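Asker: okay, predicted coordinates and the sequence, questions at the end:
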Amino acid sequence: MSKPSVRPSRPFFSSGPCAKRPGWSLQQLDQAFVGRSHRTPEGKARLKEVITRSKDILGIPEDWRVGIVPASDTGAVEMVLWALAGERGMDVLSFESFSGTWAQDLRDILQISDLRVLEAPYGQLPDLASVDWSRDVVLTWNGTTSGICIPHKDVIPLHHDGLVICDATSAAFAMDLPWDRLDVVTWSWQKALGGEAAHGMLALSPRAAERLSKAPQRPLPKIFRLSGKKGLLEAVFQGDTINTPSMLCVEDALDGLRWAEKIGGLPALQKRSRENLKLLEAWVAKTDWLDFLAEDPASRSSTSICLKIVAPWFEKLNTEERLKVVKHLTGLVAAEEAGYDLASYRDAPAGLRIWGGATVDAEDIQKLLPWLEWAYERTLKEFSV
């Protein structure tokens, strides 16, 4: 085929940091509270506004506590695991890179004695029926590196004895999260609303807050501490952050939240993401060299959309050769400024990953697809297939 002539207006398809919202520019940050302390009343008010707007858009129950924490979603998850793990037995679901990291930390670093790791390869979920909900359960709602998501809320029983700790960084603001079935939920600014990186969000149910209010069972560095001698550090959930945040990033987060409210809140965000997935589903259905990494359509992500190359010639290659093919294919598209950051995550099977969250316009995905087809044909010739 000939080289396409139309490029995406915003060729940004990275799964983190993700594309900025439509119409974003640096001018949106002109009112950032820079050069001042974040601990002033005005600084705390900006941070509290991020918390309040996030809570409202996501539909988080009023009695939950929401706070801003260091080190993105990774920091939020680690804070909770280090503070909570070990009081009772734990089940952890491991089915892609980051969920595998949580399992490794619990097993090898924290060395939880009563730990069950429920594993599945890329493209599948562990046996959800085997989860013991009387224990603490650690799960990733959407696997950013595999494109696999929890299919529905009924997976988790409404009443459970343990705490359900949910890494939702690539699901928040795009998928329905069952707040009445979760106890700890984490996400970051850099995913679904395209915020700047380095800051995480942490939401606690009343049960989780009660557990955390107890003195920590192990020594923790200051940036991990959510409780002290007097119980839960309530100030964290009022905008008084543990460490110094970037007020530029705070302003950027507020910009994304205001945009989400302007277009219709969570329903509108979800609709945009689902439309992006539908476009790719229609294209993959008529494309003979690609398929979804998710084997079950019910667990197919609408944000981190992961695709595998299923051409017979590609499947005969070893891992190193496959990576070279993908690097070449995605490099051709990037060189034409038609799409950036399209290769699968480094630990995942070699393939493509296209972010389909709400900040990506469906028309840009539509314009990307001919470039992928063109690059694939060029790659076939390059590798003499």
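Answerer: Received the coordinates, thanks. Numbers count the residues shown, from 1 in each chain.
Asker: from now on I want contacts and neighbour counts done on CA atoms only, so please keep to that.
Answerer: OK.
Asker: run through the helices of the stretch 251-385 of the chain in chain order.
Answerer: Ranges of helices in the stretch 251-385 of the chain, per DSSP state H, counting those that start in this stretch, are 265-285, 312-315, 319-335, 362-382.
Asker: tabulate the ones you listed (JSON lines), appending distance to A298 and mean neighbour count.
Answerer: Listed next are these as JSON lines, based on distance: least, C-alpha to C-alpha, whole Å; neighbours: other C-alpha atoms under 10 Å:
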{"stretch": "helix 265-285", "distance to A298": "12", "mean neighbour count": "18"}
{"stretch": "helix 312-315", "distance to A298": "25", "mean neighbour count": "12"}
{"stretch": "helix 319-335", "distance to A298": "27", "mean neighbour count": "17"}
{"stretch": "helix 362-382", "distance to A298": "21", "mean neighbour count": "18"}
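Asker: can you add distance to M247 and give those back as CSV?
Answerer: Converted to CSV, the helices of the stretch 251-385 of the chain look like this (distance: least, C-alpha to C-alpha, whole Å):
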stretch, distance to M247
helix 265-285, 24
helix 312-315, 47
helix 319-335, 32
helix 362-382, 31
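Asker: got another one to weigh against that:
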Amino acid sequence: MKKHNFYAGPSILSEYTIKNTAAAVENFAGTGLSLLEVSHRSKEFVAVMDEAQALVKELLEVPAGYEVIFVGGGASMQFCMVPFNLLNKKASYLDTGTWASKAIKEAKLFGEVDVVASSKEANYTYIPKNYTVPEDSDYFHITTNNTIYGTELHNDPDVKVPLVADMSSDIFSRPVDITKYNIIYAGAQKNLAPAGVTIAIVRTDALGHVDRSIPTMLNYKTHIEKGSMFNTPPVLPVYSALQTLKYYKELGGIPAIQKKNIEKASLLYDEIDRNKLFHGTAVPEDRSLMNVCFVMNEEYKDLEAEFASFAASKGMIGIKGHRSVGGFRASLYNAMPVESVKALIDTMKEFEKEH
């Protein structure tokens, strides 16, 4: 039976990425060595890092004045690394979910934090609107997609201060106006590679303006100056990221990927809205294209466990919702084929007919 991987992260990777990474684990770049044992300073791996950085710039149309780095620590490390490097007096944050609130907590260790708006009172079912970002903020931090709650910012906000964004779960899913941002960061384990590496796109002239000393490993300048090679990088995830980036280019780049993502999400949301057993949890205008959250309607609540088992019997893997929301969550990252989405829809229709 075919398995359909809806896990929220670590999550589905393209067959292209998996196949090429597996081959390199056995024999990397014709060296006769495994990717798992090759020196990160070998010319073969330096070429991997250089190409990966160049492809990020090409796909996202990163302008001059920005650098792409690959670092460890996950997005959680970026929660403190960003304010360490950028927060001099005050930063503003938008609270849209668990990961945004964790970023806020870390930033408060470095200076004043203005939470300009929050949707916590509604269990983060919407993206706040009509807020004001103080113009004396060093930056405004957003979390563009909220994996747990299924909400997403579909455009780059128009504010009068530089943006910083956690794009861990929707990077490469839509075009981005990089010029609005000082830093964009993303853990790899949703739309890029296996867990273990984080990508950051950094505006270089935004650095060097804080009064504090910054530890070497937490200073963006360190990783920029050393080409992401200050310490041993996570070789396998970086190589996998390169394969994914090549695959994205083959698909036609970000506009083509965005078109497919809209198609996949629209199909599933249409079924949720049609099916008498289910309803979506996020307000329609803020629904995520990456993480579709839905629950049983109240009168069918007692069927939740039965549907989970039924879906599993049909090969649907990883659709259990996060405990903060309950119900179900189907993650439709870039590597998710439309055929898997249609298979989930057929499963929902079949279960509806039986009940």
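Answerer: Noted; the coordinates are in hand. Bear in mind the structure is a predicted one, so any value in this text is a computation, not a measurement.
Asker: for the second structure, what spans make up the strands?
Answerer: 4-5, 66-71, 90-95, 112-118, 140-143, 145-146, 151-152, 163-166, 181-187, 198-203, 278-280, 291-296, 316-317, 328-331 (DSSP state E).
Asker: and the residue nearest the centre of the second structure?
Answerer: S169 (1.7 Å; C-alpha atoms, centre = their mean).
Asker: what's the spacing between the alignment partner in the first structure of that residue and L332 of the first structure?
Answerer: Per TM-score structural alignment, the equivalent position to S169 of the second structure in the first structure is S170. For S170 of the first structure, the distance to L332 of the first structure equals 27 Å [C-alpha to C-alpha, to the nearest Å].
Asker: need the contact list for the equivalent of E298 of the second structure over in the first structure.
Answerer: In the first structure, the residue matched to E298 of the second structure (TM-score structural alignment) is A311. Applying C-alpha atoms under 8 Å, 6 or more residues apart in numbering to A311 of the first structure gives the contacts 288-290.
Asker: what do you get for N191 of the second structure?
Answerer: 11, 13, 168-172, 333-335.
Asker: quick one: M296 of the second structure and A312 of the second structure, what's the gap?
Answerer: Distance, M296 of the second structure to A312 of the second structure, using C-alpha to C-alpha: 17 Å.
Asker: same question for H141 of the second structure.
Answerer: H141 of the second structure sits 38 Å away from A312 of the second structure, going by C-alpha to C-alpha.
Asker: could you do N182 of the second structure as well?
Answerer: For N182 of the second structure relative to A312 of the second structure (C-alpha to C-alpha), the value is 43 Å.
Asker: go on, I178 of the second structure?
Answerer: 40 Å.
Asker: what's the answer for K3 of the second structure, then?
Answerer: Going from K3 of the second structure to A312 of the second structure by C-alpha to C-alpha gives 9 Å.
Asker: likewise F351 of the second structure?
Answerer: Look at F351 of the second structure and A312 of the second structure: by C-alpha to C-alpha, they are 12 Å apart.
Asker: check T21 of the second structure too.
Answerer: Distance of T21 of the second structure to A312 of the second structure, given as C-alpha to C-alpha: 28 Å.
Asker: and if you look at I183 of the second structure?
Answerer: For I183 of the second structure relative to A312 of the second structure (C-alpha to C-alpha), the value is 40 Å.
Asker: next: L60 of the second structure.
Answerer: Taking C-alpha to C-alpha as the measure, L60 of the second structure and A312 of the second structure are separated by 36 Å.
Asker: do the same with K342 of the second structure
Answerer: Plainly put, K342 of the second structure is 15 Å away from A312 of the second structure if you go by C-alpha to C-alpha.
Asker: repeat that for L303 of the second structure.
Answerer: L303 of the second structure is 14 Å from A312 of the second structure, by C-alpha to C-alpha.
Asker: what of P234 of the second structure?
Answerer: For P234 of the second structure relative to A312 of the second structure (C-alpha to C-alpha), the value is 33 Å.
Asker: counterpart of N145 of the second structure in the first structure?
Answerer: In the first structure, N145 of the second structure lands on N142 (TM-score structural alignment).
Asker: can I assume that match is in contact with C149?
Answerer: Yes: counting by C-alpha atoms under 8 Å, N142 of the first structure touches C149, with 4.1 Å between them.
Asker: touching both of the two, which residues are there?
Answerer: S301.
Asker: write the PyMOL selection for whichever of the contacts of A311 of the first structure are buried.
Answerer: Command for PyMOL that selects the buried part of these, burial taken from 16 or more other C-alpha atoms under 10 Å:
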select buried, resi 290
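Asker: list the ones among the contacts of A311 of the first structure that the second structure also has?
Answerer: Among these, none is still in contact in the second structure (both residues aligned by TM-score structural alignment, their matches' C-alpha atoms under 8 Å).
Asker: nearest to G43 of the first structure, of the contacts of A311 of the first structure?
Answerer: Nearest to G43 of the first structure among those: L290, at 48.6 Å, using C-alpha to C-alpha.
Asker: now do the same contact list for A209 of the first structure.
Answerer: Contacts were defined as C-alpha under 8 Å, 6+ apart; by that measure A209 of the first structure touches 65, 232.
Asker: I should have written A206 of the second structure there, sorry.
Answerer: Applying C-alpha under 8 Å, 6+ apart, the residues near A206 of the second structure are 86, 182.
Asker: roughly how far does it sit from A54 of the second structure?
Answerer: 21 Å.
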